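Novice: no FASTA, just this:
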């Protein structure tokens, strides 16, 4: 077990001046939701956070009216151009070179930022906040619009146009509000005050100035004028830019022609977009500005939670049953300096304990999402903007948010301890190992050198990114996590082999889990109507009123956390036992038996340890006995037991498929020595799975979800890194997982 501090965002010490005797403009409400829509009173005596102007309501109404009129006009214009000339837009933009794309974008608006990642790198520029406000307002409003990003991948601009036209400003408002949070809360965007007024964010009167209403503001049906003005301004600026860009793309096209040609445009955009150099669809969360707006698709998130729970369960299953898989895991983990000490096998046993925790995390979240889904389906017809959430649904959303936050805190601790042990980062840290009074190996992790984070962004981007990802999602001075998850992908795409190797398979897998948690939290918090904000006392009261096995796990009891390490003696014996190899002789059988005996004993002891741990965590006070009103066993008890799927149940007859897909299946279920040692390129794997009716989409980090269209189920595999080759051990483990969940085997596929 390791303890480590985390690196937080630097806040410059000389960014403001205290000013006495200035008017303080009060917010109409100081609750947790409403204070995010105005400047807090205690900050307004600092020049950085002062309102730039106080505007009368009549002027605010006029400004908002101009913005909304421009938004609607430009959106209608773009919709017409895409409907009539979509195929031309698609073809021309794809054919342009990088340089020609950049020239066209800057011709449309010369103020568009050239370099990507404006919000991440602005801290290191060293500009005064006054200059940032004057020179970079548009960049804070639209940080995703840079020539570097839009020219590098044609799908970026095309996706931006398509999704902004297809979906209304109202549907984009929650995301756009979240996008300007950083500039709003840090004082980098100049704000105006208009008294106790809000702006309507839904319906036909979207963008209208209205009197303040506390209940509507807490639902984010209206937003306080200082923040709402920025949202509407950003949308107007974005549509203006897109209109100019589209006009330049369609230069010299006869726009009076009544012929329509947009079938290919519609077909291509609906199929989804991909990152440059990738074969799977990109993650909408990480590429949100260029995808459809965030939607609270409760069925989707239930399926993701279930797929991740099954992936974690399968990992544990393979660690207990597949000797080659377990040896691969040990070899993969034991590469850092900490593993060269006498604590090697104790550390690996702790890593296996973390695998168990990962499964329990997703089991808990699968339960939470399922509960929300049940309520959501029941009250679906009563959920719409302008009305309070059903009282039975609202607390379940709050509890889901709490579960996500509590599990994020655990992931932050794990990531903080894991990264410094990996070869690509261990030179940046000093690790001190010792043994506590219980015999548990503990380590303390300290930075070997302290580098200011604004300098670190340029000196070591990967170290900087990992440090910022460990910030709490409620920390005031934090970067946007979706942007932080996207940054390493872009950096590593241009990096050399050594730099790419620093982010090894284990780091990528942990980051993919972390990204999934953040995506879910974002979806919950962007739900409209929003649920009520609760402080710590409110959450505690809510947990008491909704006492279940799930909610009781969310209540911290204040007792010190006791560690229950897995005994490592037999894991060491297993690791030091020579693996059975060669012909299957009596000696081979003896070695294989010794391997299985050592690994089985380790897991038997681990399960006993886990029982003690669970008993200590789930112990609750005695309750009055409840009289039984049901039989001791449920009706049709035997029928409720879930049996593993068989090929006959899932796939009744042989399935014809392509040659490449059949070749993949043979390597997953080998019968020859050549097949048993074969590796497969990741891209070929994705294409072969597509031949077998699986659609692949990145879901954060290295995780790729393969959706099976026929069954509606999904399975998650991890893209190998830094080399995109699936080794034979992993490939065969994938085959075992597909057998378990989809009934696959070698014999059910035939060449078409």
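Specialist: Thanks, I have the structure now. Bear in mind the structure is a predicted one, so any value in this text is a computation, not a measurement. Numbering: from 1, shown residues only.

Novice: going forward, measure contacts between C-alpha atoms and count neighbours the same way
Specialist: Will do.

Novice: contacts only, for residue 142.
Specialist: 234, 238 (Cα atoms under 8 Å, 6 or more residues apart in numbering).

Novice: how close does it sit to residue 116?
Specialist: Taking Cα to Cα, to the nearest Å as the measure, residue 142 falls 11 Å from residue 116.

Novice: try it against this one:
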């Protein structure tokens, strides 16, 4: 490759500058413009923008309530007629830039895209603006806030067009254009030479202000949007004479309330909130919301670890689910099964499955506990500086450092679920029909090659789904160009719109999408921290080495954990997790008998034996885990719920066992009903040696016909005062039925059954104690409304049927008990509170 002579490059000439990239780079050469031409265009556009903004502001402050009422009454076709009248050729579909990106090749875009409007105004489309709220949100935001508030967001919105060279800004070196903080027509869009202002170069370098080409794009975008909104407003108010629209005949009114998504549908939707974001005032980042989102995810990860150790049925379900998603389950091109799953040869496969189970659970807890910790510290630091932040000034150094560190950790955290998608999607049961496995080189290799099944033809929806999923896990140019948040938004939109696509996503894959979406949503929030977010890349470059060092130090225990839990170390305990021969059969829904109690206790013993063996493997290097979330959890003074021994009853109603044993079993003494959480050694003391002193109130009847004890927790939930009588929560019959399944008690409910997901959401919100929010994938979040900290809890919607099995309902009930101290007796039929 010939070396470039930098001495001969004229950096003010884009043709000369292009030599740095070589003649075959394929990069378009931008148009060079003179400063006077740029100033003239900027001045003209700025004047038009301010004229339109001022008029629109006068109209909206007087007539917004009327506009809202009239627009909401119109049918979709009536709305479209107005939209297309004032924006002819408006794109038909959501995110038309993404659609155009898929349609055109790099070469076609380089020669000049056919879809310039799609890339320049991606949020101006029929699908979104014909919905009831979006045009009204856009109108209110743009009319009530100066255009400078939107400049950074408007340029960020066309990122896909710029990075793919579909739209190419003009080139003018040694100048910067001022938009941020400029509030009048004379200064908004002002072009300043680096030589004419001491800060001009810094504004360009840190991206506090705009390159001239970017600035002209922002002005062009805003001019067309404001004129469009002005025309739509006049059309909606066509019965009012134009000269009277802004006259004193109609005085200014208070800003009207537009019904929220929760008010309209009973719950919030993260997908809807993301879709509405472009039409609102660019968010001043909500660090508190991000903190609570990560806190709820960390809590869910902790509950997952606890459930794996406590509930044999939950554990067995997870083992089977992981096994069914491993690539060894695919048949090869000759129709043969993988050597590692042949009878008698499956120990190594079993080791891989339990390795997945433990590593996934522990890593997710570590990652989200750390992200929550950082989000909390970031929120506190932002609160400290909130009143001092100015869009024309740098962020305080310590705040910028925390933001960039958090951003780096989020990116690293996203690699986990995206990598899991790579290894699980193709072998998931719904997707197996599209793929085959190449025969392995030998029976012991862990390397597996997957190819498309010959002759298989996928539908448009199937192909689009796989393209979106593979774009996420490949982490290549497409993901860089399109941005992870955009791909996740499109994936969620497809799954909501197409039952065919939803049916191809298993519950395990849906959970991975949900996890990736949480990190993606947080990254999206960080990137909305404008105008400073525009300079994060250059600021990070100066700190990247130290940030990476910190990350490496934090992740060292995790790397050790993954090394210890390699296949070869787990082969000897693989049989302990074998779900065959009903080792983990756990019929808690059945009436208690001597035989049934023994089945329950046997499953619990088998589960305890497995975790004792895992703890033994990790125990060798236990000091490596100092300060980790896993160590903190397993060190807690908490006990596992366990079934007490059966107490035989004589004909006269007296127990035949010794009094001490009888009292322990019948009174619910915790030492007879529970076991420590872990046998790992911390601080030189085995957790298995720690004595549990908590006492439970549950009492098992021993007189007459043996009755099944309540399936309420036999151990008091942490942070709950068991001496206080629980406050009754009155609910209607529909909700009561749900809670009786979650906290099943055979003395109250005679039979178990499935719970429809929508009934669960209804039950939670009908208490008046929670609001519901649909996240991405299968995740839902419930936020506590009656406490100051507004704590949250996340659950996964069963996929694809939307029915909660009894065993899952029981696990959800236990989580509610741990989190909020809820028990079944708290829920009473409305009107019977006094009798409770």
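Specialist: Great, that's in hand. For clarity, every value in this text was computed on a predicted model and none was experimentally measured.

Novice: overlay them and tell me the TM-score.
Specialist: Here the TM-score for the pair of chains, by TM-score structural alignment, normalised by the length of the first structure, is 0.80; 692 aligned residues with a Cα RMSD of 4.2 Å.

Novice: residues of stretch 18-38 of the second structure that come out buried?
Specialist: 18-19, 27-30, 32, 35, 38 (16 or more other Cα atoms under 10 Å).

Novice: can you pick out the most distant pair from those residues?
Specialist: Distance extremes for these: the farthest pair is 19 and 38 at 25.0 Å, using Cα to Cα.

Novice: give me the number of residues near residue 239 of the second structure?
Specialist: 9 (other Cα atoms under 10 Å).

Novice: could you do residue 743 of the second structure as well?
Specialist: So residue 743 of the second structure, with other Cα under 10 Å, has 26 neighbours.

Novice: and what of the one 3 residues further on?
Specialist: Other residues near residue 746 of the second structure number 20, with proximity taken as other Cα under 10 Å.

Novice: quick check: it is in a helix.
Specialist: No: read with DSSP: H, G, I helix; E, B strand; the rest coil, residue 746 of the second structure is coil and lies in no helix.

Novice: just checking, what residue in the first structure corresponds to residue 303 of the second structure?
Specialist: With TM-score structural alignment as the criterion, the equivalent of residue 303 of the second structure in the first structure is residue 314.

Novice: host element of the closest residue in space to its match that isn't next to it in sequence?
Specialist: Once flanking residues are discounted, residue 314 of the first structure sits nearest to residue 737: 6.8 Å by Cα to Cα, 6 or more residues apart in numbering. Taking DSSP states H and E as the definition, residue 737 of the first structure sits inside helix 728-742.

Novice: what span of the second structure is that helix aligned with?
Specialist: With TM-score structural alignment as the criterion, helix 728-742 of the first structure aligns to 806-820.

Novice: so what touches the matching stretch?
Specialist: In contact with stretch 806-820 of the second structure (Cα under 8 Å, 6+ apart) are residues 303, 307, 311, 313-314, 712-713, 717-718, 720, 741-744, 752-755, 795, 822-823.

Novice: sec struct for residue 174 of the first structure, please.
Specialist: helix.

Novice: the residue nearest the centre of the first structure: what secondary structure?
Specialist: Against the mean C-alpha coordinate of the first structure, by Cα atoms, centre = their mean, the closest residue is residue 515 at 2.7 Å. Three-state assignment for residue 515 of the first structure (three-state DSSP): helix.

Novice: also residue 442 of the second structure?
Specialist: coil.

Novice: where's residue 763 of the second structure, which helix or strand?
Specialist: With DSSP H and E as the criterion, residue 763 of the second structure is inside helix 757-766.
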